[in-house]
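Colleague: I'd like to go over a predicted model; first the sequence, then the structure.
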Amino acid sequence: MFGAFRPTNSMSGGLLWKIRWRLSQPQKQRQRKRLRAVDDVVATISKALAKKGETLKQLERWQAEMPTEAEMLPKDKYTIFDPKEKRYRKAIHKLPKWTRVSQRLNPPGY
């Protein structure tokens, strides 16, 4: 198998993207930190608007619907709903760009 058409590592089998099946402790810690950072931004904006006597409809909706990091269950912090998965849950780090997307709400019961 020598010559111009040698098989590369990815073509000869094995994992190309090595993603662990569960989150490590530092990944969980960073995820909690990101969730708390979003909570702090929402609280700061609502406090500043309240000081001016104004409100935002989207901000009020966020505060009414979205749980804070402290209110979330660990299952919701680290996993997301996926109807294609066997038990309807998938580790959050398997989602592309999981550090940029808010995944706070999941269907009840899953």
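Modeller: Alright, I've got the coordinates.

Colleague: every contact and neighbour count from this point should use C-alpha atoms.
Modeller: OK.

Colleague: so which residues of the protein form helices?
Modeller: Chain-ordered helices for the chain, with DSSP state H as the definition, fall at 25-52, 57-65, 74-78.

Colleague: helices or strands up against the second one?
Modeller: This means helix 57-65. Contact analysis of helix 57-65 by 3 or more C-alpha pairs under 8 Å, 6 or more residues apart in numbering; DSSP states H and E lists no helix or strand as a packing neighbour.

Colleague: between that helix and helix 25-52, how many degrees?
Modeller: Inter-element angle recorded for helix 57-65 and helix 25-52: 130 degrees (by axes from the mean of the first three to the mean of the last three C-alpha atoms, to 10 degrees).

Colleague: what about versus this one:
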Amino acid sequence: MFGPFKPSNVLLGGLLWKIPWRMSPNQKYRQRRRLKAVDQVIATVDEGLKSKGMTSKLLDRLKAEVPLESEMLPRDKYTTFSRQEKGYRIGLHRVQKWTRKTIRVNPKGF
């Protein structure tokens, strides 16, 4: 068919998702930078509280449970747990608003 009604991927299949199956090196670099920034914020707040002689239960729990970017495996930096996926892992760039989330802790064994 020609004209305005010619078949295309968008017209035949609805919304055409153009998400690559793996993250680009630039996306990985930015993700590492975001993780390091969160680590730095936690360290700065902790230092500030220590200088005032104060503590925070939430901050202590974060430091104990959340691994630093340098301690994380690449698999945990760039993928996260997903019940629906075949191998139970999904690329982080396929998670909605993944640039705003700090997804560091996954279920044990996955």
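Modeller: Okay, I see it. Not measured: the values here are computed from a predicted model.

Colleague: ok, back up a step: let me know which of the helices of the first structure is tucked in deepest.
Modeller: Between the helices of the first structure, the one whose residues have the most neighbours on average, counting mean count of other C-alpha atoms under 10 Å, is helix 74-78 (a mean of 17).

Colleague: that older thread, okay, the helices of the first structure in JSON lines with distance to Thr8 of the first structure next?
Modeller: What follows is these, written out as JSON lines (distance: least, C-alpha to C-alpha, whole Å):
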{"stretch": "helix 25-52", "distance to Thr8 of the first structure": "31"}
{"stretch": "helix 57-65", "distance to Thr8 of the first structure": "48"}
{"stretch": "helix 74-78", "distance to Thr8 of the first structure": "35"}
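
Colleague: quick one, which of those helices is nearest to Lys97 of the first structure?
Modeller: Proximity to Lys97 of the first structure (C-alpha to C-alpha) singles out helix 25-52 among those, at 12.5 Å.

Colleague: ok, average deviation of that closest one from the second structure?
Modeller: Superposed on the second structure, helix 25-52 of the first structure shows a mean distance of 0.3 Å to its aligned residues (mean C-alpha distance after the TM-score superposition for the first structure).

Colleague: just how off-centre is that helix within its chain?
Modeller: Between the centre of helix 25-52 of the first structure and the centre of its chain there are 14 Å (C-alpha atoms, centre = their mean, to the nearest Å).

Colleague: helices and strands around that helix, which ones?
Modeller: Here helix 25-52 of the first structure touches helix 74-78, going by 3+ C-alpha pairs under 8 Å, 6+ apart.

Colleague: okay then, goodbye and thanks.
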